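>>> the following comprises the amino acid sequence and a computationally predicted model.
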Amino acid sequence: MLPELFMTAVDFTTLPVRPEAFTIPAFTLAGSDWGPFSLRWYSLAYIAGIAGAWVLLTRMIRPPGAPLNQTQLDDYITWATLGVIGGGRLGYVIFYNPAQYLADPISILRLWDGGMSFHGGCFGVIAACFLHGWFAKFSGLRLLDYVATVTPLGLGLGRLANFVNGELWGRPTGSDWGIIFPEAGPEPRHPSQLYEAGLEGGVLFLLLTFLFWRTGARLRPGLLSGVFGLGYGLSRTIVENYREPDRQLGILDTGLTMGQTLSLPLIAAALLLLAVALLRKPVVA
């Protein structure tokens, strides 16, 4: 028998979660008022995702056959950070809300107001891999394989932060089950942020980690990137059926959401990468 929690609606405001990890109260210093200052879980998710990826990658490049050394990896983290933030922000501006930002271009820089796109951030990370590989004289595709393996860590943390913020909620469940989000009306809704955290984060991370350490996938350029792209694209396409479409876009004329539309070329590219990776001979460790 399912616990009662999973049978009835839960009021989000009763959950022990808040957007702020901690807050420094307002204070007076040198005759001036300062604060309050808050650090939000969403910001911490980005920091923890990047730091966690660096820790994992540091361990992953130790076995023979790694495409780069520690110094090159340390340099790459700067490239990746710029790619994630710059690509994520520009992707959101271009794909999700161009009219608003054309009317007020300076608001593009106000990252603290929210608005990031995974697909834009993904493109930024891919560009960072190949640019860094080109300048440092190593395979950008092989670096992308390593980065793809740890990316679900940041994805999972980001989706959990979305849930804590009470944003990007799901569609109405049509029953008494679900979560009532304070800004989404009185209907119980799917906690689609948690669905995404589980699929894009947990399941994909475990799968890629297994392939990296327990098989020869890391020696087949493009294979791990292909698995990631296919896994993310399919997960996002499925969960979009339970996630409320962006208000300014709704369901597109094609019958798909923007998230599903942007996932289609990702899935196609992933299938191509997988085919090429499996046809080529593996690199020598």
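Perfect, thanks for sending it.

>>> from here on, just use CA atoms for contacts and neighbour counts.
Noted.

>>> would residue 33 count as being in a strand?
Yes: under DSSP: H, G, I helix; E, B strand; the rest coil, residue 33 sits within a strand.

>>> next one: the residue lying closest to it once chain neighbours are set aside from residue 34, what distance?
Once flanking residues are discounted, residue 33 sits nearest to residue 27: 5.8 Å by CA to CA, 6 or more residues apart in numbering. Separation of residue 27 from residue 34 (CA to CA, to the nearest Å): 5 Å.

>>> was I right to think residue 154 contacts residue 51?
No: using CA atoms under 8 Å, residue 154 is not in contact with residue 51; the gap is 9.4 Å.

>>> can you pull out the helices in the stretch 51-200 of the chain?
For the stretch 51-200 of the chain, applying DSSP state H, counting those that start in this stretch gives helices covering 70-95, 98-103, 118-136, 140-165, 192-196.

>>> residue 227: which of those is closest?
Residue 227 sits nearest to helix 140-165 of all those, at 8.7 Å, using CA to CA.

>>> chain center to that closest one, what's the gap?
Centroid separation for helix 140-165 versus its chain: 5 Å, with CA atoms, centre = their mean, to the nearest Å.

>>> so which elements touch that helix?
helix 41-60, helix 118-136, helix 192-196, helix 204-214, helix 223-239 (3 or more CA pairs under 8 Å, 6 or more residues apart in numbering; DSSP states H and E).

>>> which strands or helices does the fourth one pack on?
Secondary-structure packing of helix 204-214 (3+ CA pairs under 8 Å, 6+ apart): helix 140-165, helix 223-239.

>>> what residue is smack in the middle of the protein?
The centroid of the chain falls nearest to residue 155 when counting by CA atoms, centre = their mean (3.3 Å).

>>> second structure follows, compare the two:
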Amino acid sequence: MPLFVLPFPAIDPVLIEVGPLAVRWYALAYIAGILLGWRYMRRLVANERLWARTPHPSPLDIDDFVIWATLGIILGGRIGYVLFYNLAYFLSNPAEILAIWSGGMSFHGGFLGVVAAMVLFSWRRGLSVLTLFDLAGATAPIGLFFGRIANFINGELWGRASDVPWAMVFPGAGPEPRHPSQLYEAALEGIVLFLVVRLVTHRFGGLARPGLTAGVFAAGYGLARSFVELFRMPDAHIGFLAGGLTMGILLSVPMIVAGLALAIWALRRPPAREAAAEGDNR
């Protein structure tokens, strides 16, 4: 055990409690991520310079889409957690499936839920689904940051035992100091990935090449998550898989492959302004 161990900042997961009503940091994290993501997405669609001549949703479309995306995040995240991480428990306790306020959300499930929402919304509105993918990829790191901070406050999803100077003893995780892997994820999946995707959209014309921003986000998230999984403790009821892999890595590999393939495909296509110019000259 290291000579010095950082104390875990014991923050009450419940911010305010009035009778049966409890406002939890976990719920506030989702609300903050969705609201800030919505505002940022509106700014992106209002900035015509980023789009060149690429058709894209209007701010009013974004106002409607955020409702669809919210349902996709919540339903997909919870269903994904139930199916991927603790199916046996929830089959025995079906009433607990709806208890999302107690925690237990899967990013990969939420990702699939948002994908389903985008496909349906783009079909209903006659919009490009790739453009919606790009907008979601540009804003998703905001929600990921707040979600991982909420995981840290809840003292859940802690890391593996370690002797690094910043290791912490988490409540319920035994006496061993551990990696604060939630903060690693907040930094990589939230801050670093947001800056990378923003660079793609603002400096490399990502939104004028439909699919590029979404591909960079998917591959970037998969790489960041896979890296942090080397420090994060797998769920106790799942443990390590064959070859020392974890469920998080297993679910991230398809995102890396699909993200890279989408980004390469988008880069090989001409930018929207060139494609439009060719069409005007015919």
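Yes, it's here. Note that the coordinates shown come from a computational prediction; the quantities given were computed from them, not determined experimentally.

>>> about what we covered before: with mean neighbour count added, can I get the helices and strands packed on helix 140-165 of the first structure in a markdown table?
Converted to a markdown table, those look like this (neighbours: other CA atoms under 10 Å):
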| stretch | mean neighbour count |
| --- | --- |
| helix 41-60 | 17 |
| helix 118-136 | 20 |
| helix 192-196 | 23 |
| helix 204-214 | 17 |
| helix 223-239 | 23 |
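
>>> is it possible to get JSON lines of the helices and strands packed on helix 204-214 of the first structure that adds distance to residue 208 of the first structure?
Converted to JSON lines, these look like this (distance: least, CA to CA, whole Å):
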{"stretch": "helix 140-165", "distance to residue 208 of the first structure": "5"}
{"stretch": "helix 223-239", "distance to residue 208 of the first structure": "7"}
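
>>> go ahead and confirm residue 272 of the second structure touches residue 205.
No: with contact defined as CA under 8 Å, residue 272 of the second structure does not reach residue 205; the gap is 9.8 Å.

>>> picking that back up, what's the closest of the helices and strands packed on helix 204-214 of the first structure to residue 266 of the first structure?
Among these, helix 223-239 sits nearest to residue 266 of the first structure (CA to CA), with 6.0 Å.

>>> how many neighbours does the aligned residue in the second structure for residue 182 of the first structure have?
Aligned by TM-score structural alignment, residue 182 of the first structure pairs with residue 171 of the second structure. Residues near residue 171 of the second structure, counting by other CA atoms under 10 Å, number 13.

>>> and the gap between the residue lying closest to residue 171 of the second structure once chain neighbours are set aside and residue 280 of the second structure?
By the measure of CA to CA, 6+ apart, the closest residue to residue 171 of the second structure outside its immediate chain neighbours is residue 155, 6.6 Å from it. Here residue 155 of the second structure is placed at a distance of 58 Å from residue 280 of the second structure (CA to CA).

>>> those two: who's more crowded?
Ranked by neighbour count (other CA under 10 Å), residue 155 of the second structure and residue 280 place residue 155 first, with 22 against 8.

>>> quick check: which element contains residue 274 of the second structure?
helix 272-281 (DSSP states H and E).

>>> and that helix, what's buried?
Buried residues in helix 272-281 of the second structure, counted by 16 or more other CA atoms under 10 Å: residue 272.

>>> same question for stretch 175-189 of the first structure.
Under the neighbour-count criterion of 16+ other CA under 10 Å, stretch 175-189 of the first structure has 177-181, 184, 187-189 buried.

>>> same thing with stretch 132-152 of the first structure?
Quick answer for stretch 132-152 of the first structure (16+ other CA under 10 Å): 132-133, 138-152.

>>> which residue numbers in the second structure does that stretch align to?
So stretch 132-152 of the first structure sits over residues 121-141 in the second structure, by TM-score structural alignment.

>>> need the residues that contact that stretch.
37-38, 40-41, 44, 56-57, 65, 68, 115, 118-119, 189-191, 193-194, 197-198, 201, 207, 210-215, 217-218 (CA atoms under 8 Å, 6 or more residues apart in numbering).

>>> 6 Å instead?
Identification of contacts with stretch 121-141 of the second structure by CA atoms under 6 Å, 6 or more residues apart in numbering yields 37, 119, 190, 194, 197, 210-211, 213-214, 217.

>>> the second structure: which residue goes with residue 21 of the first structure?
Aligned by TM-score structural alignment, residue 21 of the first structure pairs with residue 15 of the second structure.

>>> what residues does the one helix or strand residue 23 of the second structure maps to touch?
Here residue 23 of the second structure, judged by DSSP H and E, is contained in strand 21-24. Strand 21-24 of the second structure is contacted by residues 13-16 when judged by CA under 6 Å, 6+ apart.

>>> quick one: which of the residues you listed has the most company?
residue 13 (19 neighbours).

>>> for it, what are its contacts?
Listed by CA under 6 Å, 6+ apart, the contact partners of residue 13 of the second structure are 24-25, 154.

>>> how about 8 Å then?
Residue 13 of the second structure sits in contact with 24-26, 153-154, where contact means CA under 8 Å, 6+ apart.

>>> overlap between the residues you listed and the first structure?
Retained contacts for the contacts of residue 13 of the second structure in the first structure, judged by both residues aligned by TM-score structural alignment, their matches' CA atoms under 8 Å, are 24-26, 153-154.

>>> tell me the residue in the second structure aligned with residue 237 of the first structure.
Using TM-score structural alignment, residue 237 of the first structure lines up with residue 226 in the second structure.

>>> surely that match and residue 248 touch.
Yes: here residue 226 of the second structure lies in contact with residue 248, judged by CA under 8 Å, at a distance of 6.8 Å.

>>> list residues touching both of those two?
Counting by CA under 8 Å, 6+ apart, nothing touches both residue 226 of the second structure and residue 248.

>>> map residue 91 of the second structure onto the first structure.
Structural correspondence for residue 91 of the second structure with respect to the first structure (TM-score structural alignment): residue 102.

>>> can you count the residues close to that match?
Residue 102 of the first structure is flanked by 13 other residues according to other CA under 10 Å.
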